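Participant: build me a model:
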Amino acid sequence: MDENKTQPTAVPVREFLAAVEHPVRRADGFALLELMRDATGLEPVMWGPSIVGFGRYHYRGASREGDTAAVGFSPRKANLALYGLIYDPDAAKLLAGLGKYKTGVGCLYINKLSDVDLGVLDELVRRGYEYVMNELHRP
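Facilitator: Next up is the predicted model:
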């Protein structure tokens, strides 16, 4: 069984965000940092070179097992990728009021925070974190 290659690092999160080239992604990254910190009550940790994560859970899949961030985000060049927010079965109801977004396998993609309702995003983070920690976490 393969182990998750994305592991926590000692890189300071604020240092990573300050180096984001795109000014809107950089500003949105700092705003997401505060939103997710408030929603989870946790301090962020860098996972790999580009994911800001909050919390940690252990998972086992058919071909892979390991630890990963419960929720998190990555300010990519093309968009903001948010992790752990759409696993909760009730997430679809919240997404209806979020605004402009796309989804992928386990990810929520938004172009910029001004495209979405931050109250709904906050609720997605809270519920996503609770769901991952209570329903998906397998010690």
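Participant: for the rest of this, base every contact and every neighbour count on C-alpha atoms.
Facilitator: Will do.
Participant: what's the distance between Pro49 and Phe30?
Facilitator: 16 Å (Cα to Cα, to the nearest Å).
Participant: and those two? which has more neighbours close in?
Facilitator: Comparing Pro49 with Phe30 by neighbour count (other Cα atoms under 10 Å), the higher total belongs to Phe30, at 16 against 13.
Participant: for that one, give its distance to Glu135.
Facilitator: Plainly put, Phe30 is 29 Å away from Glu135 if you go by Cα to Cα.
Participant: burial of the closest residue to Pro12 other than its chain neighbours, as a residue count?
Facilitator: Once flanking residues are discounted, Pro12 sits nearest to Met46: 7.2 Å by Cα to Cα, 6 or more residues apart in numbering. Met46 has 24 neighbours, counted by other Cα under 10 Å.
Participant: one more, for comparison:
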Amino acid sequence: MYELKTKENDRSVVEFIENVESPTKREDAYKLLDIFTETTGYQAKMWGPSIIGFGSYHYKYPTGHEGDAPLVGFSPRKAKISLYFATGDTKREELLENFGKHTTGKACVYINKLADVDVAVLKRLIEQSVRFLQDTYPNNNTN
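Facilitator: Predicted structure coming up:
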């Protein structure tokens, strides 16, 4: 059976951020930590070796694949900062139109630095993602 690599763990979020090489990314990570904590009301937890997640939900796909994932999160990676939001909601695309300088992957939104984006839109993206996942996976939310 497939084993998820990205699991919630007890590693220190602050210690992880302190080990980010770039001073700018480290500073942005602390700002993002505050924004995500304040917006979600959830305590930050490490997921896998490099994702800072907030809240969690349990998903189960029609294929039988299931697991746990953070409701939202971010990772200050070497190249860019990865932001993790729910992908199934069309409101995400509308919000991203006014977000600022970013690129998107299949499941992530990438930014170079926090100053490139509108923080008010970031908060709305966080709220929308949490609401969407809680509505999609009711009674499966933890933290």
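Participant: which residue ranges of structure 1 form helices?
Facilitator: Remark: helices assigned in structure 1 by DSSP state H are 13-18, 23-40, 91-95, 118-131.
Participant: these two touch, right, the residue nearest to Pro12 of structure 1 and Thr68?
Facilitator: No - at 10.7 Å, Met46 of structure 1 does not count as touching Thr68 under the criterion of Cα atoms under 8 Å.
Participant: return the residues in contact with the residue nearest to Pro12 of structure 1.
Facilitator: Pro8, Thr9, Ala10, Val11, Pro12, Val13, Val52, Gly53 (Cα atoms under 8 Å, 6 or more residues apart in numbering).
Participant: buried subset of those, written for ChimeraX?
Facilitator: Buried subset of the contacts of Met46 of structure 1, written as a ChimeraX selection, criterion 16 or more other Cα atoms under 10 Å:
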select :8,13,52,53
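Participant: I'd like to know which of the contacts of Met46 of structure 1 is nearest to Arg25 of structure 1.
Facilitator: For those, the closest approach to Arg25 of structure 1 (Cα to Cα) belongs to Val52, at 13.3 Å.
Participant: once you drop chain neighbours, what's closest to the closest one?
Facilitator: Spatially, and ignoring its direct neighbours in sequence, Val52 of structure 1 is nearest to Met46 (4.8 Å; Cα to Cα, 6+ apart).
Participant: distance check, that neighbour against Val120 of structure 1.
Facilitator: Met46 of structure 1 is 25 Å from Val120 of structure 1, where distance means Cα to Cα.
Participant: Thr103 of structure 1 now?
Facilitator: Separation of Thr103 of structure 1 from Val120 of structure 1 (Cα to Cα): 16 Å.
Participant: which one's more surrounded, the two?
Facilitator: Each of Thr103 of structure 1 and Val120 has its neighbours counted (other Cα under 10 Å); Val120 has more, 16 against 13.
Participant: need the contact list for the more buried one.
Facilitator: Contacts of Val120 of structure 1 (Cα under 8 Å, 6+ apart): Leu94, Leu95, Gly97, Leu98.
Participant: out of those, which one sits closest to Leu108 of structure 1?
Facilitator: Among these, Leu95 lies closest to Leu108 of structure 1 (Cα to Cα), at 9.7 Å.
Participant: mind listing what the closest one touches?
Facilitator: By Cα under 8 Å, 6+ apart, the contact set of Leu95 of structure 1 is Val120.
Participant: just give the number of residues close to Thr40 of structure 1.
Facilitator: When neighbours are counted by other Cα under 10 Å, Thr40 of structure 1 registers 20.
Participant: what lines up with it in structure 2?
Facilitator: Using TM-score structural alignment, the partner of Thr40 of structure 1 in structure 2 is Thr40.
Participant: tell me the spacing between the most centrally placed residue in structure 2 and Ile52 of structure 2.
Facilitator: Among the residues of structure 2, the one closest to the centroid is Gly73, at 1.7 Å (Cα atoms, centre = their mean). In this view, Gly73 of structure 2 and Ile52 of structure 2 are 5 Å apart by Cα to Cα.
Participant: that'll do, ta.
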